[in-house]
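Chemist: sequence plus the predicted model coming up.
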Amino acid sequence: MNLFDNQQNEFATRHIGPDEHETKEMLDTIGLQSIDELIKKTIPGSIRLKKGLALPAAVSEFEYLNELKKTAAKNKVFKNYIGQGYYDTITPSVILRTVFENPGWYTQYTPYQAEISQGRLESLLNFQTMVSDLTGLPIANASLLDEATAAAEAMTMLFNHKNRNHDHITAPKFFVDEKIFAQTKDVLITRATPIGVELVFGDFATASLDELYFGAILQYPNSDGAVIDYRSFIESAHSVNAQVILATDLLALTLLTPPGELGADVAVGSSQRFGVPIGFGGPHAAFFATKDEFKRNIPGRIIGVSIDAEGNRCLRMALQTREQHIRREKATSNICTAQALLANMSAMYAIYHGSQGLKNIATRTHLLAQKIATALTELGFEQTNEFYFDTLKIKVADVAIVKTKAEKQEINFNYFADNTIGITLDETTTIKDVHQIAKVFAAVADKKYAVDKKISEEINLPAFAVRTSAYLLHPVFNTHHSESQMMRYIKSLENKDLSLNTSMISLGSCTMKLNAATELIPVSWPEFSKLHPFAPKEQTKGYLQIISELENYLSTITGFAATSLQPNSGAQGEYAGLLVIKAYLESKGQHHRNVVLIPISAHGTNPASAVMVGFKVVVTKCDDAGNIDVEDLKAKAEEHKDDLAALMVTYPSTHGVFEESIREIIDTVHQYGGQVYMDGANMNAQVGLTSPGNIGADVCHLNLHKTFAIPHGGGGPGVGPICVAEHLVPFLPGHTNIKTDVTNIHAVSAAPYGSASILLISYAYIKLLGATGVRKATEYAILNANYMKARLEEFYKILYSGKNGTAAHEFIVDLRPFKTSAGIEAEDVAKRLMDYGFHAPTLSFPVAGTLMVEPTESEDKAELDRFCDAMIGIYHEIKAIEEASADKKDNVLKNAPHTQYVITSDDWQHSYSRTQAAYPLPYSKANKFWPSVSRVNNTHGDRNLICTCEPISSYVEQKAAVATV
C-alpha cells in the first residue's frame, strides 16, 4: 500500500460507508462476487461509459482547504454599498454556530413527517409570523427561492386568481413600475411570456390601468431608495379589479408603514439582511405574504397549526404544500421547495433582536444615511431622494471619477448610466464608514471634508410612511434576547427533530447523503460570504474560477457541452431546461411545437413545469413492471409528431430501474423532431457509470442538494443547474448583470449564479472524491440499495427491478397487501419507524401504499442493518395482527409514534407493553429518539388553517386554565 496515494484518496473512505470487509459480506448476501458484477447486472451495457471521467484526481481534505484559501484570496472583499436587494449583515454568533454550522439543523429533511419535525416547523411558523407582522398582511408562507422569483410567483397567483374568478382575460396585462430591481424585471419577463401575460413597464405616477390589467408591482422603497406614497395608485388599481404587489424590505418595515396598511394585496422580498450572508447572491429566503382571500392559492409551503392524537397542539405543513404532486398539469405553481435553513436563520435573527432591537438597527442605518446625505450636500452634491430609508441617490458629473477614487478606498457604490450613484447602507455601517464615504466625494469635489461626529437622532420620514402599528408582540420574539436564552431555545427545537446526525434518512429520490464538514466550512469564509453578486468582476476572480471549474466538472459528469448554475431549485431547473428547449425550437421557426410527453410515473413537478413554460402535457403509460410503455409512447409521439416539443424522462426510472429501452425511447422522440429532457433526481445512480449525454438526452437538470452533497437544510436550500448539449448552449439563462453575445433566455433566478455560496459544497465534493471517487460513490449507492433489497425481500414484496433482478440506487417496498390482511397502511409503517428511531422512506410515491427506500453510499453496513432490522421487526408486528395475537385497532402501528409523555403516563390501557412500544429492538434502548408529538391530525389542520403564532391572548388563556387546575 502506498501511504502517500492513500492520503490523497482518504476522503472517499470518509464519505462511503462500507469498508472492504463489509462490502464482501453485503455482496455475499446479494449472491454476487464483486461490485463490478452488480453494476453489469444493473446498468445496460449499451449505455455504460467506455472510459473514466475526465475529472482531476482526488485531493486530501487538508490539501483542498489550503488550495481553496489561495483561490479565495483572489476575491477582494470591498465595503459594499451597492444594495439592490443584497446587503451586508451581522450573523449573531449564536445563530452562526448553533444553526448555520450545526448538522442538527442543516441535515434535516423537509418536514413531511411532522411528528419528528416539530422544531423546524416551529421555527418556520416563527418566520411566517415575523413576515406577517412586518408586512401587515395576515397570511405568509414558509419562504420562496429569492425575491425575483417570489415576485413572479405573486404575479402568477394574481393572474390565476383573476382567471378563476372572472371571465378568461383575452389580453392580460401586468404593470411593472420602472423603479423595481433590474433582476426582478428580468425574471418577470421570463415568467410572463410563456403564459401570455403582457408586461407594461412605466412610471406608476403616470400609469393608467384599465380592466385588462389584473395586477401591478412596485418596489417599496424603490430601486433608487426613494420612499413613496403608493396609496392612490393602489386605490386606482383596485377600482379596475387589479391587485397590487409591493416588493419590500423587512428591515425598512420596522420604520415604514407596512404594505398591508397601504392597501397592497401581496408583499414579497428577501429576508437576507436578517442575518444571512450575501454569499455572492444566495441562498436567501424570500418571503411572500398576502390577504386572507388568497390563502388557498399561495405558492410553496405553509406551516399550519393542528392537533395530535392526544389532542395536543402541534404543527404540520398544510395541504397545498405539494399541490403540484396532486394536481400535476393543473397545478398553478411548480414550487415544491423553500429556503428553510435560511428562513430559520432569519427567524432566529428576529427572535434574538426582538422588535426593539430590529427597530434600533433600522434607525441606526437610517440616521447614518441622513448623516451622509447632509455631508454630501454640504460638499455640493445633489441627493435626489426626497425621502429614503437606507439608500441615497447622488448626482455627479462623472461616475467614472467617483468609481476610481472609491475603489482605491476598497468601496463599491451602485453606478447608474445617468451619472447618478446609489449608496445603500446596512447594519454593518459605522460612523467611520460614513466619514470614509464623505472623504471619497470630497476628493472628487476637490474640497476639504470636516469630520463632524455629531449625528441627529431625528428620523426624517414623512407622516404617510411612519409606522405606527406594533409588530413581533408574540412571546417568542420577546423572551430569548440573551445568548444563554437563545442557545437553549435553538437547542430545544433541535432536540425535537430527527436529522442525519441522528440516523439514516433513506428517502427514495431525495438522496440524503453525508454533508461533509470540510465541504461546508468555506461557506462561512468572508472571501466568499461577503461578496456582492453585482460586485465588479475584478473583485470576484476566485469565485468565478470556482464557478467555471464546477460548470466544467458537471458538464463532464453529464456528458454535455455546458452548464448553467443559475436555477436555485430542482423545479427551477426543470423550468429552465424546458425554456431552453422552447427557445431552441422557436429559433428554428418551430413555434408550433408545444406538446411534452411525460410518463405517468414522473415527479409532479414535471407536468407543472411544462405548463408554466406554455407546453401542453400528454401523459404516457407505464407497464406492469413500472417501465415506460414503449408502444404507448411511440403511438403518442407519432400522433403528435407535428407539434412534439419534448419528452421529460427520469432515469433510472422513478421506480428505481435502469430501463433497457431508454435509447429506443429517446430515438423515437428525436425521430419526430422533439428534444429529450432528463430529470436528474436519480443522478446518484449514474455518475461515472453512464450519463444523460451518453444515453442521448439533450438537457438535464441536477439536484446538487441530492447527488452532489449540498444539505437539504430542513427543506432547502437547493440548487438545480441545467446541463445542455452543444446545440442548446446559446439559449442558457442570461442575466441583466452579465452581458454576453449569445441569445440567452432571460434570467430564471435573481442572482447571476443562483445560490452561489453553496456551490462551494458541490465543488468540494467533486474535488475531494475525484474521478475515481465519484464513480465509487455511485457504485456503493447501488450496492447499498441492493443489499437492503436482498435483506427485505424475504419479508416484503419489492416492486419492480431490472431484467436481472437488481434495483438501481432505490427500491419500492409494497405495503398494500397488509391493508387487507391486517388493516395496516403505509402511513402506519412510516409512523412506527419513528419509534425505532428512523425517518420513514418516501411515502406513497410513485406508487400509493408503498415506501421507496434509498440508502445512499454514505451509510455503513451497521446502519443499513439497523434499518432492515426495524423493517423486519415491523413485519413481525403486522404478522401478529394478522394472526390475531395483537389487536387490530389497538396495536403498536396504529398508535405510533409513541411520545415519551405517552409512554410514562400513569394512564396506560393498551393491549401491548410500554417496552414494546418504546424499545422495540435492543439498539433503541441505548440511543432512543423520542418523537415530540403523537400522530398529527392533518384533516383538523386543513379545516382550521392557522399559519402564524397564535395571539398572546390564547397563551394567557392557557396559563389561566393551568392556574385554575
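Modeler: Noted; the coordinates are in hand. Numbering: from 1, shown residues only.

Chemist: from here on, contacts and neighbour counts on C-alpha atoms
Modeler: OK.

Chemist: quick one: buried residues of stretch 192-202?
Modeler: Within stretch 192-202, the residues scored as buried using 16 or more other CA atoms under 10 Å are Ala192, Ile195, Val197, Glu198, Leu199, Phe201.

Chemist: ok, now how distant is the third one from Glu794?
Modeler: This points to Val197. 56 Å (CA to CA, to the nearest Å).

Chemist: out of the buried residues of stretch 192-202, which is nearest to Ser821?
Modeler: The closest of these to Ser821 turns out to be Ile195 (CA to CA; 48.9 Å).

Chemist: and that closest one, what element?
Modeler: Assigned by DSSP states H and E, Ile195 falls within no helix or strand.

Chemist: just the helices in the stretch 551-700 of the chain please.
Modeler: Using DSSP state H, counting those that start in this stretch, the helices found in the stretch 551-700 of the chain span residues 570-587, 605-612, 630-639, 662-671, 692-695.

Chemist: starting at the chain centroid, how far to stretch 176-188?
Modeler: Relative to its parent chain, stretch 176-188 has a centroid offset of 22 Å by CA atoms, centre = their mean, to the nearest Å.

Chemist: how long is it end to end?
Modeler: 9 Å.

Chemist: and if you look at stretch 654-661?
Modeler: OK, stretch 654-661 end separation, CA to CA: 15 Å.

Chemist: which residues sit against it?
Modeler: For stretch 654-661, the surrounding residues in contact (CA atoms under 8 Å, 6 or more residues apart in numbering) are 42-44, 509, 601-603, 626-627, 630, 651-653, 682, 800-802, 807-812, 846.

Chemist: alongside the first one, take a look at this:
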Amino acid sequence: MLMSALPTLASLENSTEFHARHIGPDAADEAGMLSVIGAASRRALIDAIVPGSIKRAAGMNLPAALTEAQALAELKTVAAQNQVLKSYIGQGYYDTLTPGVILRNILENPAWYTAYTPYQAEISQGRMEALVNFQTMVTDLTGMAIANASMLDEATAAAEAMTLAARVGKSKSQVFYVADDVLPQTLEVIRTRANPLGFEVRVCNGDEALNNDSFAVLLQYPGVNGEVRDYAEWIAKYKARSNGVVIMAADLLALTLIKAPAELGADIAIGTTQRFGMPLCNGGPHAAYMACKDEYKRNLPGRLVGVSVDVHGNPAYRLALQTREQHIRREKATSNICTAQVLPAVVASMYAVYHGPQGLKRIALRVASFTALLAQGLKALGYGIVNTSAFDTLQVQTEGKTAAIHAKAIAAGLNLRHASATTVGISLDETTTREHLQALLTVFADGQALPAFDAAEKGIATLIPAAVQRTSAYLTHPVFNRYHSETEMLRYLRALADKDLALDRSMIPLGSCTMKLNATSEMIPITWPEFAGVHPFAPRDQLKGYALLNEQLTAWLCQATGYAGISLQPNAGSQGEYAGLLAIKAWHESRGEGHRKICLIPESAHGTNPASAQMVGMSVVVTKCDKEGNIDLGDLKAKCEQHSANLAAIMITYPSTYGVFDTQVKEICALVKSHGGRVYVDGANMNALVGVAAPGEFGGDVSHLNLHKTFCIPHGGGGPGVGPVCVVADLVPYLPAHRSAGYESETAIGAVSAAPLGNAAVLPISWMYVRMMGADGLTAATETAILSANYVAARLADAYDIHFSGNIAGVKGGGVAHECILDIRPLKDATGVGAEDVAKRLIDYGFHAPTLSFPVAGTLMVEPTESESKHELDRFCDAMLAIRAEIAQVAAGTWTATDNPLVNAPHTAESLLKADWAHAYSREVAAYPVASLRRQKYWVPVGRVDNVWGDRNLSCSCPPMSDYE
C-alpha cells in the first residue's frame, strides 16, 4: 500500500514544468471557471469561440519544454558563443559602469520593470517623477527648452527630428543635409525614413549646405571620428542662407564639458543616453532623447511628461499633449511611437541623480584626459592623429599597418573601429584605466618602448578647444544634488517605487496590452556579460551567440505565426508595423506598381496603424465595422472596388481590437488579395492565437509581434519593446537590412533601428519563455487567456453590458476572445458616473484600471491574461461588482451624482485624515470598500489629476521644491 502511493518518476519530473508556474489557474480552478461560464471543457469553449476555419492544421514544431534550470543552462551555452572583447569602437556605443544600487533596484526590480505605460497618472507618480528627472537632465545638458520622455534609439530619434523639422520649418525645400561625420547607422535609418516621404538626403562636408537650399541639417557633436567643432558661426550662416532647422546629435556626457547645442544656435538636439548606466547590450535597449525650442513643443513626437496639480491642489505628474495621440489624430499623428524606452530612461536619469553634476563632470574629464594622454602616447610612437580636437575619440593614421593593427588588437582582446583603409578609430569611456591605455599603446608600439605616463600625474590638458568649452551650469535642481550616498539613493528609489502600481502588486487588467508574468528565470540572462557586454558593431565572428539566438528565436516565432521569415530588428511594435508596410511597398514597386498607395484600415484599428501607414507614404481609407464589431464586408467590398487599381494593403487586428474573432477573416483576406493588395495582420492580440491559429496560415502576408506582450518581455513602465516583422515567403527578400553593419541585400528595405538586432539584449527573455513553455505550454497559455477573459465576462455579465460579445448560446457573457469590453455608457446616462470614475475608483480597491475609452469611448476593456490565478480574477470581479453596487446607490439617490466615492476617487490618505470630512459617504467606505484592504492597502499618492490644467500650464521639468512645501 505504501509503495503504490508513491509518486511516479514521470509525475515528479512533470512537477517541475514551467508552464504550471506561468499559467495561473490550476485544474480545480479551471473546472470552477468553466462551470460559471457554462462550458463543458476548455476545449469545448475554444471550439465555440475560435472559428473552425482558421484553426491550425498542425501543431507548432518546437523543441520539448525544459525546466527553468535546464533552459538557463542551455541559454548559457548559447551566450558563451559570444566573445566579449574590450570595446573601443565607439560609434555611439560605450562601455559604462552601472551603479549597483541602480542595477539591483531598477533594472532587476519588478516594481520597475513590470509597470505599464503611465496612462493612469495617479498610480504612476514614481516612474513619471523619474521621467521628469530624465527630461530635466536632457534640457539642462542640451540647453533646450523642452524634452520628451525617451525615444527608441539615436538613429530613429534623428529620423523623427527630420520629420519634426519638416513640420515646423519655414523652408519649402525637400532637401535634408547630413554632415559627413554623422554616425553611419543614423544616416542609414534617416535614408530609410526619408525615401517614402519624398525627402532628398544629401551628405555634405559643410560648405554645400551653406550654398544650397534645404529644410534642415543634421550635425554630429562630437563627430564620429572625434572632432569637436565650434558650430556657432556655421549655424548662424546656415540659418541666414536657408532658413532651415538645425538638428544636433549630441553626446550627453561630452555636454558636461562642451557648449550646449542651444548655445551654438541649434533648434533640436537628439542623441542617446546609453552611456549613462546602460550596458552595450549589442545595441539595445537604450533610451534616446529629443529636445527642442519651446515653439516646437506641440509638434514634439513621443511621450512628454508634464507637471500638473491634483484635485487637492498638490503637484502631480501626468502624460501631456501627446498622450495616445495616435488614437486621436490617427494618420495625422506626429509619430507612430507607442512603446518607448522607459526603463532605460529611468536608469539614465538615476545615473545622473546618483552622480550629480560634479560626478558627471569628473567622469567626463577623466575620459577627456585619458584621450589626450592616449593621443600624446600615439604621437610619441610616431602615429599621426587626424582630428585636431577630441573628447573621447581619436582617428589614428595607420596607412599600411591598418590590418595588422586590427589583428593585434583582437589578439590582445581589444576591438578598434574600422574608420577607413588608412585609419583606425579609438573611443574611450568611463571604464578606461591606465592599464587599458598601456594595452592600447602596446598594440601600436610594434616592439617600441612604451611612452611614460608621467604627465598623467601632473595633469594633462584635454583636446577640447577653449572656444567650445562649457561655462554654463547644469543639473542645478536639488534632485541632482542630494542622493549621492547609496543609502539616500536606495531610499529615493524605494520611495518612488512605492508610489506606483505594477504587476508585482496586483493584476493589471488592461485590454490589448497583455500584462502577463515576466518570470524571474526569463529576466536573469539579460545582465549576463555575454549578452550585455557586446558591442553591436563588433566583428561578426564575435557575435555567434547572438546569431544563434536570432536563428532559433525567429524559427520558433515562425512556427507560432505560420510565416516564412522574420526580422527581430524593429525595437517597438510600431516599428514592426512600419517595417512591414515598407516591405509591402517595396514588393509593389518591384512589380512596377509603386502607384499602389491606398491602405484600408478598419475603424476599430489601433491608432499606430494609420500613423504607420502615413509614414510610408500611403493614404489611409477607413472601412466600417458592424454592430457586432466585425469588419463590415459590404463596405470593404465597396472600398476594394473603388480603389482596386491603387490598393496596396489592408491592416487588420486579429482578434479585433473589439475582442472579437471575426468569422469572415479568410474571406476578407481573399477579397483584398483579389484586388492586388496585401494583408497586414496586426499582432497586438497574438496572445489569443499562439498554438490555436496562425495569421500566416489564414491569409496574412505580414504581421508584427509585440514580444513585450505575448512573449513576456516586460513593459518596463512603457518600454523597452521588440516588434519583430513577420512575412510570407515572397516578402522575405524585403525584410530590413543593416548595410552600415555589413548586412547587405539588394532588395531589402534599409535599417529601421540603429542596431542590426534592435533591442537585442532583451531577446533572451522571449527565448527563455518559448524554451520553457514548449508547444503544449504555449497553446495552453492561449486557451487559458481566452478562458480567463470569458470567466471575467461571465461573472460581470449580470452587472455590466458586455460590448461586442459573440452571443454564443450557452456561454454566459456571450463569448469573447482574450479580452472583454464593459460598456459603462448606459450607467453614465442614468447616474452621471462614467468609465473614468470607475477606473479611478478601482485604484482605491488596489487595481490598475482596464483600458479606458479605447477602442470605444465610454467603455473599459479588460484582458486578464493566462498568468492571473482564479483568486486574483475573483478579487478583480468582486471589486467591479462592489463598484457596480456603489453606482446603484447613486442611482437610488443615496449619494448624489456630484458627491460619491466614484467621482471623488481615488482617495489619498491625506484627504481621509482631514478634519473637515464633508462627504455623504464615510471615510471607511472611501478607504476600505472591501474587507481585504484592511490587511493590505495601496495608498495612492495623489488625488485625481487635472489634465486640462496641465496642458494649459505646460511644464515638463522638475518643479521647484517650494511646490512640495
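Modeler: On my side now, so go ahead. Remember, predicted model here, so these are calculated numbers, not experimental data.

Chemist: just name the most buried of the helices of the stretch 551-700 of structure 1.
Modeler: helix 605-612 (a mean of 27; mean count of other CA atoms under 10 Å).

Chemist: residues in structure 2 aligned with it?
Modeler: Aligned by TM-score structural alignment, helix 605-612 of structure 1 falls on residues 608-615 of structure 2.

Chemist: how about stretch 257-276 of structure 1?
Modeler: Using TM-score structural alignment, stretch 257-276 of structure 1 corresponds to residues 259-278 of structure 2.

Chemist: go on, stretch 172-181 of structure 1?
Modeler: Counting by TM-score structural alignment, stretch 172-181 of structure 1 corresponds to 174-183 in structure 2.

Chemist: same thing with stretch 878-891 of structure 1?
Modeler: With TM-score structural alignment as the criterion, stretch 878-891 of structure 1 aligns to 887-900.

Chemist: same thing with stretch 328-336 of structure 1?
Modeler: The aligned range for stretch 328-336 of structure 1 is 330-338, by TM-score structural alignment.

Chemist: picking up where we left off before, mind putting the helices of the stretch 551-700 of structure 1 in TSV, distance to Gln909 of structure 1 included?
Modeler: Output for those, formatted as TSV (distance: least, CA to CA, whole Å):
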stretch	distance to Gln909 of structure 1
helix 570-587	47
helix 605-612	45
helix 630-639	55
helix 662-671	56
helix 692-695	57
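
Chemist: what count of nearby residues applies to the aligned residue in structure 2 for Gly104 of structure 1?
Modeler: Structural alignment (TM-score structural alignment) places Gly104 of structure 1 against Ala111 in structure 2. For Ala111 of structure 2, the neighbour count with other CA atoms under 10 Å is 22.

Chemist: helix, strand or coil: sort out Ala111 of structure 2 for me.
Modeler: What DSSP: H, G, I helix; E, B strand; the rest coil gives for Ala111 of structure 2 is helix.

Chemist: check contacts around it.
Modeler: Applying CA under 8 Å, 6+ apart, the residues near Ala111 of structure 2 are Ala497, Asp500, Leu501, Ala502, Leu503, Asp504.

Chemist: and the match of helix 605-612 of structure 1, how far from structure 1 on average?
Modeler: Stretch 608-615 of structure 2, aligned to structure 1 and superposed, deviates on average by 0.5 Å (mean CA distance after the TM-score superposition for structure 1).

Chemist: and for that stretch, what are the contacting residues?
Modeler: By CA under 8 Å, 6+ apart, the surrounding residues in contact with stretch 608-615 of structure 2 are 193, 196-197, 326-327, 330-333, 335-338, 574, 577-578, 581, 599, 601, 619-620, 651.

Chemist: list the buried ones in the match of stretch 878-891 of structure 1?
Modeler: Ile887, Ala888, Gln889, Val890, Ala891, Trp895, Ala897, Asn900.

Chemist: same deal with stretch 172-191 of structure 2?
Modeler: For stretch 172-191 of structure 2, using 16+ other CA under 10 Å, the buried residues are 173-191.
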